[in-house]
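# fold the following.
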Amino acid sequence: MNATSPAATAVARPADLIIAIALALLLGLQPVSTDLYLPALPGIKTELGASMAATQQTMAALLLAFGFGQLVWGPVADRFGRRPVLLVSLSAYLLSSLAAATAADIQALIATRIVQGAAMSGAVVVARAMVRDLYQPSEGMRIMSLGMSGLGLIALSSPLLGGLVTGWFGWRASFVTIALIVLGALLFVALRLPETIRERNPRALQPGPLLQSWGRILRHPTFLGWSGLTAATYGGLFLFLSGSSFVYMQVLGLSATQYGLALCSSSVAYLAGTVVCRRWLVRHGPTGAVRRAALISLAGGLSMTALALAGVQTVWAVLLPQLAYAFGHGTHQPCGQAGVVGPFPQQAGMASALSGFILAATAFFLGQWLGGALDGTTRPLACGVGAASVAVALIGWTAVQRHGLPAEKTA
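Below is the predicted model:
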């Protein structure tokens, strides 16, 4: 299944489609874990008698566990293989989702979200590592983009489904829905997904070699460029996700169903971005694709900031700029997530884990800032997304352009 040529063919082989479906299901756990339950946040706050800060912690706890969990799962996946990690992590995610649906107070819900985050990290780490197991970096970006188109469909349906389920049955039903989705992913992995690692690394968990590998990865300019891009673009998206339910529903007055539709439109833009990404990869290569997408990200972020600072407090002043930002995100993520593991075929799990930790840590601190900055207007959210768009453009136009094209085969 290893690809030896660049992304010259636009037609996926049957084996590629299996991997793309697996990527969509595994990486799709992120929007399922966030977008689907976002409409439930106001209900959680009310029913459990929680403060705004405590309610926001249900998102922050998931993200923090997601970040640290990757540092564990990455070396474990290099040592024991991809399938064992997937089966264990998805099973833990399923059980923790059911536990979340029965949480009696906000502290219990936060605890289950920690387990969810740690379990989700195993699935996401393996998804990125599988791409490097099977493909050279340039082809891996095409397959990652194909998988992320599937992720876009999941992201598209998650907020709408979450809004409908929450509106009909209450916030607990959102976690039951998550559990059913995870069960589907677990069955697909168990029945259809083969082991992808070619050679397990028996020294992956030894402290000395582990620290040496981490140090080498963290010094690699290609890793730093792509991981910086993915962290910056996801940071802006996470700010929007973590603050959008309060801004759209409490500041701008949307219902849970209307809020779900608003998030769906952002997912449509993201899905369109992944489709355009595959075309740009063929025509312009990874760095050319990112260069073009960074301009769109910047336009979206700065226009949202300018409208908010001008006092325009309407749905369209948030929604339209976010569509542009999400479109750019559809190029940055597949290129970045395949790019970070490109130089490391023997340590793909570790490289994936470190990149994921940087991404999660960035989003966590941005989310903590936003939780204290929300002031009943759209300004904090808009300014945060605007700052993230500037970071995306700077990294995409500098570090990615200089170091984003490693040799197809490196140590």
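
# going forward, measure contacts and count neighbours with C-alpha atoms only.
OK.

# so which bits of whichever helix or strand I178 is part of are buried?
Secondary structure assignment for I178, by DSSP states H and E: helix 172-192. Judged by neighbour count using 16 or more other Cα atoms under 10 Å, the buried positions of helix 172-192 are 172-179, 181-183, 185-186, 189.

# same check, this time on stretch 359-375
Of the residues in stretch 359-375, those buried under the neighbour-count criterion (16+ other Cα under 10 Å) are 359-368, 370-371, 374.

# now, which of those sits nearest C335?
If you rank the buried residues of stretch 359-375 by distance to C335 using Cα to Cα, L359 comes first, at 14.5 Å.

# scan the protein for its longest helix.
Taking residue count as the measure and DSSP state H as the definition, the longest helix of the chain comes out as helix 256-309.

# can you check what angle separates the helix or strand that comes right after that one from helix 256-309?
On the C-terminal side of helix 256-309, the closest following helix or strand by DSSP H and E is helix 315-339. With axes from the mean of the first three to the mean of the last three Cα atoms, to 10 degrees as the criterion, the two stretches helix 315-339 and helix 256-309 enclose an angle of 90 degrees.

# orientation of whichever helix or strand comes after helix 315-339 relative to helix 315-339 in degrees?
Beyond helix 315-339 in the direction of the C-terminus, DSSP H and E gives the next helix or strand as helix 348-373. What separates the directions of helix 348-373 and helix 315-339 is an angle of 160 degrees, with the same axes, to 10 degrees.

# helices and strands around helix 348-373, which ones?
Using 3 or more Cα pairs under 8 Å, 6 or more residues apart in numbering; DSSP states H and E as the contact criterion, the elements in contact with helix 348-373 are helix 52-80, helix 106-134, helix 207-219, helix 221-245, helix 379-397.

# wait, which of those is closest to F327?
Each of the helices and strands packed on helix 348-373 was checked against F327 via Cα to Cα, and the shortest separation belongs to helix 221-245, namely 11.0 Å.

# what is that closest one packed up against?
Contact analysis of helix 221-245 by 3+ Cα pairs under 8 Å, 6+ apart lists helix 315-339, helix 348-373, helix 379-397, helix 399-403 as its packing neighbours.

# what about these, which gets the closest to F80?
Closest approach to F80 among those is made by helix 348-373 (10.9 Å; Cα to Cα).

# chain center to that closest one: distance?
Helix 348-373 has its C-alpha centroid displaced from the chain centroid by 10 Å (Cα atoms, centre = their mean, to the nearest Å).

# follow-up on the earlier one: so of the helices and strands packed on helix 221-245, which one's packed in deepest?
Mean neighbour counts were compared across those using mean count of other Cα atoms under 10 Å; the top stretch is helix 315-339, at a mean of 26.

# one more, please, to line up against the first structure:
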Amino acid sequence: MKRNIYLLYAMTFLQGMVFYGAIATLYRQAQGVTIFEITLIESISYALCIALEVPWGMVADRIGYKRTMIICCWLYFLSKIIFWQASDFAGFLAERVLLSVVITGFSGVDTSILYLCAGPEHSQRVFGVYNSLGMAGLLSAAAVYTLFVGDDYRLAALLTVFSYGAAALLSLGLTEVHPAPEKAEAREPFAVTLRATLAAPGLLVFLIAVGLLTEVHQTVTVFLNQLQYERCGMTSTAIGAVYIAATLLGLCGVWSAALTRRTGPKGAVGLFCLAPALACVVLTVTNRALLSVGSIWLLQVSNSLFQPFQVQLQNRQVQTRNRATALSIHAMIVDVVAIGSNLLFGALAQWDLRLAFVFGAVACLTALGLLGVWRQRTHLV
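Got it, this is the predicted structure:
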């Protein structure tokens, strides 16, 4: 069991090594793709994820988690090769379409392996380490980019291909924790799994809140931050250095469990919603580099601490033996939220970047209200 945990730790580190991460938006823009087209690609990706989430979850529960991970890791490798060769909207869209297949394949499977291997009592700590190692990989890649790659965007993409290839090779060493059921064994029908999943008290409002908070972080720290930095007059070198520091802050996810024990789950929920809301408000009203950088860092810290917390809560709300299918249903709901919010972010940023940040603040406060409703319906927090 521990072997699976360590292998997944190594794999997430390697898959975190996205050497073009610091200039992901600028990379695409250099190939003629606009910011609205970037968010449009993201929304198409989310739509595909909605369509693929449940089928992939059902497949994972039938063929086993090991086989699912191996298939997805090799497809992940292929997607980075496509990204490396992409030169227009169609190329980046093709990469994202394949990535949607990968994301939905992974969805619920990697965390299920960790949850089953670590057990409920230690799962949040393991999730924290898992997420932090992904950030550590991103940090390592950012350092290499800043020190050695510079403006050679294609080289950054090629190095990413190598790291994902190594992760695919490691996936072959995983051992099965959820074997494919025997043919004679009765399988739980999907309708039963769906009813059992949605029967969890307050689950829908919880997942909508998770979707809003996650998308605010994703859009602002991955895409809009670079536009804000340019608005502040920062150089490419400064943007790279700030990105490294932000990635380093992402390692704080290892302290997620300790924080929630200290503040209590109720206090943690308030912190995870109000901190990003404050960051978005500051980004709306300032064009100063220091305040902008600090706000992006605050978003990064908040999300890094929030993700292990919410993943553990999602796993605790699974009420069926088809765990991967149930978590895929969760992810499908989150993706629906992401599509709408992502398109709004893109349209508002195209019009006026500050309006996108206003929307981010409103989304975070909405999530706070939804989590308050969820807490009243469940005894998990």
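
# follow-up on the earlier one: make a markdown table from the helices and strands packed on helix 348-373 of the first structure and add distance to L160 of the first structure to it.
Written out in a markdown table, the entries for those read as follows (distance: least, Cα to Cα, whole Å):
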| stretch | distance to L160 of the first structure |
| --- | --- |
| helix 52-80 | 19 |
| helix 106-134 | 21 |
| helix 207-219 | 39 |
| helix 221-245 | 13 |
| helix 379-397 | 21 |
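
# please convert the buried residues of helix 172-192 of the first structure to a markdown table, extending it with distance to L48 of the first structure.
Formatted as a markdown table, the buried residues of helix 172-192 of the first structure follow (distance: Cα to Cα, whole Å):
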| residue | distance to L48 of the first structure |
| --- | --- |
| R172 | 11 |
| A173 | 15 |
| S174 | 15 |
| F175 | 15 |
| V176 | 18 |
| T177 | 20 |
| I178 | 20 |
| A179 | 21 |
| I181 | 25 |
| V182 | 25 |
| L183 | 27 |
| A185 | 30 |
| L186 | 31 |
| V189 | 35 |
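
# hmm, back to that, of the helices and strands packed on helix 348-373 of the first structure, which is nearest I296 of the first structure?
Nearest to I296 of the first structure among these is helix 379-397 (9.1 Å), distances taken as Cα to Cα.

# what is the closest one packed up against?
Of the remaining helices and strands, those touching helix 379-397 of the first structure by 3+ Cα pairs under 8 Å, 6+ apart are helix 221-245, helix 256-309, helix 348-373.

# try it again with 7 Å
helix 221-245, helix 256-309 (3 or more Cα pairs under 7 Å, 6 or more residues apart in numbering; DSSP states H and E).

# if I look at G163 of the first structure, how far off is L309 of the first structure?
Distance, G163 of the first structure to L309 of the first structure, by Cα to Cα, to the nearest Å: 29 Å.

# now the buried residues of stretch 359-375 of the first structure as JSON lines including distance to A204 of the first structure?
Compiled in JSON lines, those are given as follows (distance: Cα to Cα, whole Å):
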{"residue": "L359", "distance to A204 of the first structure": "22"}
{"residue": "A360", "distance to A204 of the first structure": "22"}
{"residue": "A361", "distance to A204 of the first structure": "23"}
{"residue": "T362", "distance to A204 of the first structure": "26"}
{"residue": "A363", "distance to A204 of the first structure": "27"}
{"residue": "F364", "distance to A204 of the first structure": "27"}
{"residue": "F365", "distance to A204 of the first structure": "29"}
{"residue": "L366", "distance to A204 of the first structure": "32"}
{"residue": "G367", "distance to A204 of the first structure": "32"}
{"residue": "Q368", "distance to A204 of the first structure": "33"}
{"residue": "L370", "distance to A204 of the first structure": "37"}
{"residue": "G371", "distance to A204 of the first structure": "38"}
{"residue": "L374", "distance to A204 of the first structure": "43"}
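
# hang on, the earlier thing: need the winner for burial among the helices and strands packed on helix 379-397 of the first structure.
Among these, judged by mean count of other Cα under 10 Å, the one packed with the most neighbours on average is helix 221-245 (a mean of 25).

# one step back: tilt between the helix holding I178 of the first structure and helix 106-134?
On the basis of the same axes, to 10 degrees, helix 172-192 of the first structure is oriented at 30 degrees to helix 106-134.

# what does helix 172-192 of the first structure rub up against?
25, 32, 36-37, 87, 90, 94, 97-98, 100-101, 162, 165-166 (Cα atoms under 7 Å, 6 or more residues apart in numbering).

# widest-spaced pair of those?
Taking Cα to Cα, the two most distant members of these are L87 and T166; they sit 28.9 Å apart.

# more crowded one of the two?
Under the neighbour definition other Cα atoms under 10 Å, L87 of the first structure and T166 were set side by side, and T166 has more, 24 against 17.

# measure that one to A111 of the first structure for me?
Using Cα to Cα, which is the criterion applied here, T166 of the first structure is 21 Å from A111 of the first structure.

# go on, V247 of the first structure?
As defined by Cα to Cα, V247 of the first structure lies at a distance of 26 Å from A111 of the first structure.

# T398 of the first structure now?
40 Å.

# look at these two and report which has more neighbours.
Summary of the neighbour comparison: T398 of the first structure and A111, criterion other Cα under 10 Å, with A111 having more neighbours (17 against 13).

# the more buried one corresponds to which position in the second structure?
Under the alignment defined by TM-score structural alignment, A111 of the first structure is paired with A94 of the second structure.

# now V385 of the first structure
V385 of the first structure maps onto G360 in the second structure when the alignment is built from TM-score structural alignment.

# try A294 of the first structure
In the second structure, the residue matched to A294 of the first structure (TM-score structural alignment) is V269.

# can you pull the contacts of its match?
With Cα under 7 Å, 6+ apart, V269 of the second structure has no contacts at all.
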